[in-house]
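1. The sequence and its predicted three-dimensional model are supplied below.
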Amino acid sequence: MTMSSAALTSRLFEPARLGPLHLPNRLVMAPLTRNRASADGVPTPLMATYYAQRASAGLIIAEATTPNAVGQTYPDIPAIYSDEHVAGWRRVTGAVRAAGGTMFLQLQHGGRIGHPETSGLTPLAPSPVAFPDPIHTPAGSRPGVVPRAMTVGEIRGTVADFAAAARRAVDAGFEGVEVHGGNGYLIHQFLSGVTNQRGDAYGGSATGRIRFAVEVVEAVADAIGPERVGLRIAPGVTANAMREHDVERVYPELVGALAGKGLAYLHVVFADPAQPLFHRIRRAWPSVLITNPALPWPAPFPADGGRQEAERLLAAGADLVSLGRAFLANPDLVERFRRGAPLNPVRPEYWYGGGELGYTDYPVLGRHPVAV
């Protein structure tokens, strides 16, 4: 089979539905932290250029964005809890919409992955279990601090902050939001019996540990409509020093609790069709399933940008497939996949912070990248 005929038969390029949205293809740009917002979390014009360059993705899920001040993880990440944040994001969504793209915004609270030198606040988490690794702050690398265990009142306040952030995201022009429940951040910390050592209704059994995730998703869905809401999960993923001992119990229960809520999608990180849990989740989830392939991390990065794994996931039952590093280095990734063209090399030294270099200067086929 030639590359052109392979492209014609690939499901990657088929249109898809996501709630009321019509997507031109099944490739999703995964949320990628790039640390290019202002110091107070306002998205910059450079971010508008970056995302507009990648508008050919079927869906863009914009990078992790904090719903409140105490949830900030790292310096120069975007936020969505003030009018200034909304105005900054509105420039981004306007540029993407003008380029023909569709965007959701990922909402992420860092929990124990935060530092007073970054946010000015002591991190909040399910339990006072410190992040064991150094964390980047404006003053450089610092040891993780012991977070303060959240009171029930603070849990309820945080749920409300997620809902308010979702309303602001829609006001900023996003089609919807993704609640980040993975990769070691606050919701994931509640799901794990290692980081969640609570003895109240938000801890203990799997039913208790999924309660916060369910309440956040339900509050966000009530705020903007379930058809605008996705949830990202990362069963067993060890990013950010996470450990879990009962993923086969926790995640089916979580998925079951949300399966009837009418959500837009479930996004499973590092999905592997060889694992039984993948198929349990697929059978239990009634709407769109987005999967992120289990590609090598941090290196080597596959020469095909993850296309083979993306095709494998679609064949196994996924509806959409998200790719991160491939979109980071290739603004025109969809077209490169269509043509079977070589991909730009990824430059990890420019991933976090900085300006145009390694951000908006990746070339597209036959020309330089477009600025907005």
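-> Yes, it's here. Numbering: from 1, shown residues only.
2. hey, let's count contacts and neighbours off CA atoms from now on
-> Will do.
3. For Leu231, what is the enclosing helix or strand?
-> strand 229-233 (DSSP states H and E).
4. Output the contacting helices and strands for that strand.
-> Applying 3 or more C-alpha pairs under 8 Å, 6 or more residues apart in numbering; DSSP states H and E, one finds that strand 229-233 contacts strand 176-181, helix 211-224, strand 265-271.
5. let's go with 10 Å and repeat that
-> Other helices and strands packing on strand 229-233, by 3 or more C-alpha pairs under 10 Å, 6 or more residues apart in numbering; DSSP states H and E, are strand 103-107, strand 176-181, helix 186-191, helix 211-224, helix 247-258, strand 265-271, strand 288-293.
6. what about Glu349, how many neighbours?
-> Glu349: 9 surrounding residues under other C-alpha atoms under 10 Å.
7. swap in Leu121?
-> 15.
8. and it, what is it in contact with?
-> 69-72, 114-115, 147 (C-alpha atoms under 10 Å, 6 or more residues apart in numbering).
9. Restricted to strands, list these.
-> Secondary structure from DSSP state E places none of the contacts of Leu121 in strands.
10. Val145 - nearest residue in space that isn't next to it in sequence?
-> Distances taken as C-alpha to C-alpha, 6 or more residues apart in numbering place Ala130 nearest to Val145, at 5.6 Å, with adjacent residues excluded.
11. Check Ala52 too.
-> Ala52 sits nearest to Val96 (C-alpha to C-alpha, 6+ apart), 4.4 Å away.
12. again, but for Ala16
-> Sequence neighbours aside, Leu23 is the residue nearest to Ala16 in space, at 5.0 Å (criterion: C-alpha to C-alpha, 6+ apart).
13. Use this one as the comparison:
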Amino acid sequence: MPSLFDPITLGAVDAPNRILMAPLTRGRADRDAVPSDMMVEYYTQRASAGLIISEATGISREGLGWPFAPGLWTDAQVAAWKPVTDSVHAAGGRIIAQLWHMGRQGHSSVYETQPVSSSATKTEGQAHTFEGKKDFEVARPLELNEIPRLLNDYELATKNALAAGFDGVQIHAANGYLIDQFLRDNANSRTDEYGGSIENRIRLLREVAERVISVAGADRTSVRLSPNGDSQGVDDSNPEPLFTAAAKALSDLGIAFLELREPGPDGTFGKTDVPKLSPAIRKVFTGVLVVNSDYDTPEKAQAELDTGIADAISFGRPFIANPDLPKRLRDGAPLAKDDAKTWYSQGPEGYIDYPALQTADT
């Protein structure tokens, strides 16, 4: 079996190791979703990852409801991402952009319009906004005649990602966001060709993937799914046939890799007792399979590779406080602990001030 430190081919990207940096929302862009100068240093510090998957990045104002998250729908955003990708590449790294539409998981004060979703539903709890947390709102269902516009937004964001120098893109179809809201039956009560049967509920995912592939190519397109259990209030009554059908459709399209976020009962976010579906998905997805969630030691990650189910592991929170995570894992060095208070705090503290191993004690 391969080790975490063996190279792997991810479509058009040759990665030097199997330690991927998972997408991590950090909130360091400006109110117009334009990346900040700090983001250049942040991503460059983590260029030793086999591949960096960028933080979730909005495809449109309608789709980006997280305050101070970046976007890829304006020329200013593209121009500000370019120094990030240039610097990562100069440091020997590889980076792709994760394309995000949040659906009902945002607030109109950030979206500047009513949230949209598969159906008229509402998330429990409160949304992050520029003015602090506010109660989630009832989303309006996307009309059939709006789907072409949505696909156009994904196409434009993909073109912009490539123009900004990214090595590819990842479609965010996980974590209870828009595509996930179409996939799973507790959020999708549509009676048209995007609702009801599994074939209908995976239609939007397939159409988005086809549109992105038409721009980037299948070898520069990947997808993230979260198949097991509730994710921000989005769930399915029978997830295995749904997600194996989705994975089979993506396999047939020949995407570069599929990433699965699968928390367990002790997960730090999205805890669930639902068994992981990666073994069933492995049987139908013939490409590179990446798994994610709470792999916080090299032993745990290597054990997952040893099962033969996963080809690589994406690490999230360990990369926050350990910019040189691959070196620490290889050397068996202790991992620094991140500070949750600075995850979304806009400033450099807890963002670009975590030292690499060789300077950690100086």
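-> Cool, the structure landed. Everything numeric here is computed off the predicted structure, so don't read it as measured data.
14. So which bit of structure 2 is the strand holding Leu231 of structure 1 matched to?
-> Per TM-score structural alignment, the counterpart of strand 229-233 of structure 1 in structure 2 is residues 221-225.
15. Compare that stretch with structure 1 and give me the mean distance after superposition.
-> Here the mean offset of stretch 221-225 of structure 2 against structure 1 after fitting is 0.3 Å, by mean C-alpha distance after the TM-score superposition for structure 1.
16. How far away from the center of its chain is that stretch?
-> Centre-to-centre, stretch 221-225 of structure 2 and its host chain are 8 Å apart (C-alpha atoms, centre = their mean, to the nearest Å).
17. ok, now which ones touch Tyr74 of structure 1?
-> Contact partners of Tyr74 of structure 1, counting by C-alpha under 10 Å, 6+ apart, are 33, 35, 110, 113-115, 117-119, 135-138.
18. Give me the buried subset of the contacts of Leu121 of structure 1.
-> Among those, those scoring as buried are 69-72, 114-115, 147 (criterion: 16 or more other C-alpha atoms under 10 Å).
19. Nearest to Pro369 of structure 1 among these?
-> Using C-alpha to C-alpha, Gln72 is the member of these that lies nearest Pro369 of structure 1, at 31.0 Å.
20. Would you mind finding the match for the closest one in structure 2?
-> Checking with TM-score structural alignment, Gln72 of structure 1 has Leu64 as its match.
21. Near the aligned residue in structure 1 for Pro239 of structure 2, how many residues? Count them for me, please.
-> Correspondence of Pro239 of structure 2 to structure 1, assessed by TM-score structural alignment: Val247. Applying other C-alpha under 10 Å, we find 18 residues neighbouring Val247 of structure 1.
22. Report the contact partners of the alignment partner in structure 2 of the residue nearest to Val145 of structure 1.
-> Here Ala130 of structure 1 is matched to Lys122 in structure 2, going by TM-score structural alignment. Shown in contact with Lys122 of structure 2 (C-alpha under 10 Å, 6+ apart): 104-105, 115, 135-140, 187, 233.
23. One more: Ala271 of structure 1?
-> So Ala271 of structure 1 contacts 233-235, 237, 277-278, 290-295, 309, 313, 318, 321 (C-alpha under 10 Å, 6+ apart).
24. Now with 8 Å, please.
-> Under the criterion of C-alpha atoms under 8 Å, 6 or more residues apart in numbering, the contact partners of Ala271 of structure 1 comprise 278, 291-294, 313.
25. got a winner among those residues for most neighbours?
-> Thr291 (28 neighbours).
26. Surely it and Phe278 touch.
-> No - Thr291 of structure 1 is beyond contact range of Phe278, at 9.6 Å (criterion: C-alpha atoms under 8 Å).
27. how big is the offset of the lengthiest strand in structure 2 relative to structure 1?
-> Among the segments of structure 2 that qualify as a strand by DSSP E, the longest is strand 51-58. Aligned to structure 1 and superposed, strand 51-58 of structure 2 gives a mean residue distance of 0.3 Å (mean C-alpha distance after the TM-score superposition for structure 1).
28. which position in structure 2 aligns with Leu313 of structure 1?
-> Under the alignment (TM-score structural alignment), Leu313 of structure 1 pairs with Glu304 of structure 2.
29. For its match, list the residues it contacts.
-> Glu304 of structure 2 neighbours (C-alpha under 8 Å, 6+ apart): Ala310.
30. Confirm it sits in a helix?
-> Yes - assignment of Glu304 of structure 2 by DSSP: H, G, I helix; E, B strand; the rest coil places it within a helix.
31. do you know how far it is from Thr297 of structure 2?
-> 11 Å (C-alpha to C-alpha, to the nearest Å).
32. Same check on Thr9 of structure 2?
-> 23 Å.
33. Tyr42 of structure 2 now?
-> Distance from Tyr42 of structure 2 to Thr297 of structure 2, by C-alpha to C-alpha: 22 Å.
34. Which one of these two is surrounded by more residues?
-> Tyr42 (19 against 14).
35. Who's the closest spatial neighbour of that one, skipping the chain neighbours?
-> Nearest residue to Tyr42 of structure 2, sequence neighbours excluded (C-alpha to C-alpha, 6+ apart): Ile352, at 5.4 Å.
36. Count the residues that sit near whatever residue of structure 1 lines up with the one you found.
-> Aligned by TM-score structural alignment, Ile352 of structure 2 pairs with Thr360 of structure 1. By other C-alpha under 10 Å, 25 other residues sit near Thr360 of structure 1.
37. contacting residues around the residue mapped onto Phe174 of structure 1 from structure 2?
-> In structure 2, Phe174 of structure 1 lines up with Phe166, judged by TM-score structural alignment. By C-alpha under 8 Å, 6+ apart, the contact list for Phe166 of structure 2 reads 85, 94-97.
38. Same check on Val291 of structure 2?
-> Contacts of Val291 of structure 2 (C-alpha under 8 Å, 6+ apart): 259-262, 278, 310, 312-314.
39. My guess is the match of Gln72 of structure 1 contacts His101. True?
-> Yes - between Leu64 of structure 2 and His101 there is a contact under C-alpha under 8 Å: 6.1 Å.
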